[in-house]
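In: Kindly return the folded structure for what I paste below:
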Amino acid sequence: MHVYASIPSGRGGGPFPPVIVSQHGGGVDQFIRDMADRLAEAGFAAVAPNLFHRFTEEQLDNRTGRIQHLSDPEIVADIGSTVEWLRAHPAIQGDHIGITGFCMGGRVAWLGAATNRHIKACVPYYGGNLFVTWGSGDNTPFQLASGIQCPVLFHFGEIDENPSPADRERIDAELTRLGITHEFHTYPGADHAFMDYTGLRHHQEASEASWPRTVEFFTNHLMR
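Out: From the prediction side, this is the model:
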C-alpha cells in the first residue's frame, strides 16, 4: 500500500504528532496531498494511505463507481496498518495519532476511530454513509460508535444530503448518549465536498472557517 507522507520542514527530525488523511473518491490526488501538506505546515506528520491499492485499472477508471469495490474490513485493516507503521517510526509520536478525511474519507476517519484505540482525535469532513456497511462489513460505522475513544470534530455542509441535517442530529444524539466528547460545525450554504477546491461544490467561506478549527483541534489533542 502506497502512502503519501508530508512532514514539517525546518523543525528537525521530530518526533512529530501524526495525522492520517483519509482520501475521498478521487483517491490520493492533488487535493488530498495538499491537505496533508497543509497539516505538515502546521507541525504534523501527515500521511495519506492509498485505500484503492487493491483495485484494478478497470475499477479505477470509473471514478464514480470506485467506492462500490471497498469493503469495511479491508478499510479497517489498512488504517490499522497505517497506525502500526506510524507507531514504529522513529520520527513519529506514536501515542498521539489523529485522523481526518473528506467525503468517503470522513466515513473512513470515523470507522478508524471506532476500531483503533491508538487514534486520539478524529475530524470527519462531511462523512456520509455512516448508516450502511460496505462490502463484507457486519456492522455500520454508526453501530460501531461505542468504540470511539477520542474526541470528535465533525464538519457538515448546511445543504448536504449525505450526511443530511437529520443525520447530524442522529449522530449527535448517539455520541451524546455514549459520552463521547464532540464538536459539530455546520456551514451555511455549503454542500457536500465544500473543501475540495478542484470540484464544483467548493465553498470558500466554509473552507476558510473549518480549517483553522481542524488545526486547533489537532493541536489541542495531539501536541503534548
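In: going forward, measure contacts between C-alpha atoms and count neighbours the same way
Out: Noted.
In: Burial check on the residue lying closest to residue 41 once chain neighbours are set aside, number of neighbours?
Out: Excluding its sequence neighbours, the residue lying closest to residue 41 (Cα to Cα, 6 or more residues apart in numbering) is residue 8, at 5.7 Å. As a burial measure, residue 8 scores 19 neighbours (other Cα atoms under 10 Å).
In: how much space between residue 8 and residue 16?
Out: Distance of residue 8 to residue 16, given as Cα to Cα, to the nearest Å: 8 Å.
In: Another for comparison:
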Amino acid sequence: MADLTRRQFIIASTLAAGFALAAHPILAEVITTDTKGLVAGEVKIPVKDGEIPAYRAMPAKGNKFPIVLVIQEIFGVHEHIQDVCRRFAKLGYLAIAPEMFVRQGDVSKLTDVQEIISKVVSKVPDAQVMSDLDATVAWAQKSSKGNINKLGITGFCWGGRVTWLYSVHNPKVKAGVAWYGRLVGESNSLTPQYPVDIAAKLKVPVLGLYGGSDNGIPVATVEQMREALKAGNSGSEIIVYPDTPHAFFADYRPSYRQEQAQDGWKRLKAWFKEHGVA
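Out: Next up is the predicted model:
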C-alpha cells in the first residue's frame, strides 16, 4: 500500500468487521460490551500521508474525558480491541484504537499467524507508529472531547511493546499498562529499540502484566526488564502471573484466563486512577 496516492490510501482504509480470521474459532465466553450510553464506531485520524481508521468509544454525555490509547495485538483493530474500547467508555474514558498496520496490509483477512507477522507486522516501522499515535492524541483532543492532561495508554502483545515505547516518546502520557508485550529483541532499522533499551530513561509509570508460562516472552527477559527499570525512577512495576500463558486477557481465544484477566483489569483501573488518568 506504500505506493498508493493519498486519495487511494484514504478510500482503502477501513476497519475490519468482526474478529480477524486467524483468531478463529472464537470462544463462546467472549465478552461483548454494548453501546448503550456511548458514542462508538469508526473515525478517521489525519496523519502525515493521509488518514488512518480508528475505533473510538466514549460516553454519549459530557466532555473533557480522560483519553486512553488502546493498542492492538497482531490481529489489528478487530472486534476484541473494539470491545475493550467500549469497556473503557463505560468507565467514563474516551478510548481510541488507531489501526497501526493499515499501510502494510489488512491482517484481518490473513488466516495464518506467521503470515501476519512476516507479511505485515514485521514491516511496520516504530517511527510510523509513534507519529500515528501522536496524531491520534491530537485528534482526540481537538475533535473528540478528550482531555490531554489525562492521557493513558494500554496495549496487548504487539501493542504491549508499543505501550512501553510510547510512554518514553510522549511526555504527556500520565501512565501506561502493557499486557505481555515483548521486552527484548533484535534491533533493526524499523524496530531500533525494545523496552529494555529505554527502561532507564522512562519517566512515565508503566504497569507490566505478564504470564509466567508465556512461550514467547521468557521470564528471564521479564527479570531483565525489572533490573533495567531500577536504573530509572519511573515508578514502573511488573506483575507476573504464575502458570499463565501469553494473551491471557484475550477472552475470545483458548489462552484466556478469567481470573488473571479480571485481576489485571482491576489493577489497570487502579493504576490509571493512582497516576492521574482517571
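In: The residue nearest to residue 41 of structure 1 matches what in structure 2?
Out: When structure 2 is aligned by TM-score structural alignment, residue 8 of structure 1 is paired with residue 59.
In: my guess is its match contacts residue 93, does it?
Out: Yes - if you go by Cα atoms under 8 Å, residue 59 of structure 2 and residue 93 touch, sitting 7.2 Å apart.
In: residues contacting the residue nearest the centre of structure 2?
Out: In structure 2, the centroid-proximal residue (Cα atoms, centre = their mean) is residue 71; its distance is 1.6 Å. Neighbouring residues of residue 71 of structure 2 by Cα atoms under 8 Å, 6 or more residues apart in numbering: 81, 97-98, 153-156, 158-160, 162-163.
In: which one of those residues has the most neighbours?
Out: Highest neighbour count within the contacts of residue 71 of structure 2, by other Cα under 10 Å: residue 163, with 30 neighbours.
In: can you count the residues close to the counterpart of residue 208 of structure 2 in structure 1?
Out: In structure 1, residue 208 of structure 2 lines up with residue 154, judged by TM-score structural alignment. Residue 154 of structure 1 has 24 neighbours, counted by other Cα under 10 Å.
In: The one 5 residues further on too?
Out: Using other Cα under 10 Å as the criterion, residue 159 of structure 1 is surrounded by 16 other residues.
In: tell me the contacts of it?
Out: Listed by Cα under 8 Å, 6+ apart, the contact partners of residue 159 of structure 1 are 188-192.
In: So in structure 1, which helix runs the longest?
Out: What stands out as the longest helix in structure 1, according to DSSP state H, is helix 204-222.
In: sorry, back to before: show me the contacts of residue 159 of structure 1 that map onto helices.
Out: Going by DSSP H, the helices hold none of those.
In: Find the pair from these with maximum spatial separation.
Out: Spatial extent of those (Cα to Cα) is set by the pair 188 and 192 at 11.8 Å.
In: Overlap of the contact sets of these two?
Out: With Cα under 8 Å, 6+ apart as the test, residue 188 of structure 1 and residue 192 both reach 157, 159.
In: Mind checking which of these two has more residues around it?
Out: Neighbours of residue 188 of structure 1 and residue 192, each counted by other Cα under 10 Å, are more numerous for residue 192; the result is 24 against 13.
In: If you drop the residues flanking it in sequence, what lies closest to the corresponding residue of structure 2 for that one?
Out: Aligning on TM-score structural alignment places residue 192 of structure 1 opposite residue 246 in structure 2. In space, and not counting its chain neighbours, residue 246 of structure 2 is closest to residue 214: 4.6 Å by Cα to Cα, 6+ apart.
In: I figured the one you found hits residue 244, correct?
Out: Yes - look at residue 214 of structure 2 against residue 244 with Cα under 8 Å: they come within range, at 6.7 Å.
In: need the contact list for residue 160 of structure 1.
Out: Applying Cα under 8 Å, 6+ apart to residue 160 of structure 1 gives the contacts 190-192.
In: Give me the contact list for the host helix or strand of residue 38 of structure 1.
Out: Secondary structure from DSSP states H and E places residue 38 of structure 1 in helix 30-41. For helix 30-41 of structure 1, the external contacting residues (Cα under 8 Å, 6+ apart) are 4-9, 19, 21, 23-24, 45-48, 196-198, 215.
In: Just the buried subset of those, please.
Out: Neighbour counting with 16 or more other Cα atoms under 10 Å marks 4-8, 19, 21, 23-24, 45-48, 196, 215 as buried within those.
In: So which of those are in helices?
Out: Counting by DSSP H, these place residue 215 in helices.
In: Residue 183 of structure 1: which of the buried ones among the contacts of helix 30-41 of structure 1 is nearest?
Out: Nearest to residue 183 of structure 1, judged by Cα to Cα, of those is residue 215 at 13.7 Å.
In: Translate the closest one into the numbering of structure 2.
Out: Using TM-score structural alignment as the criterion, residue 215 of structure 1 maps onto residue 269 of structure 2.
In: Name the nearest residue to its match, sequence neighbours excluded.
Out: Distances taken as Cα to Cα, 6+ apart put residue 278 closest to residue 269 of structure 2, at 7.9 Å, once the chain neighbours are dropped.
In: what's the counterpart of the residue nearest to the centre of structure 2 in structure 1?
Out: Alignment note: residue 71 of structure 2 maps to residue 22 in structure 1; criterion TM-score structural alignment.
In: And the helices in structure 1, which stretches?
Out: 30-41, 57-61, 72-88, 104-115, 165-178, 204-222.
In: Between these, which one is closest to residue 134 of structure 1.
Out: Short answer: helix 72-88, nearest of the helices of structure 1 by Cα to Cα, at 5.4 Å.
In: that older thread, pull up the gap between the match of residue 71 of structure 2 and residue 201 of structure 1, please.
Out: For residue 22 of structure 1, the distance to residue 201 of structure 1 - Cα to Cα - is 19 Å.
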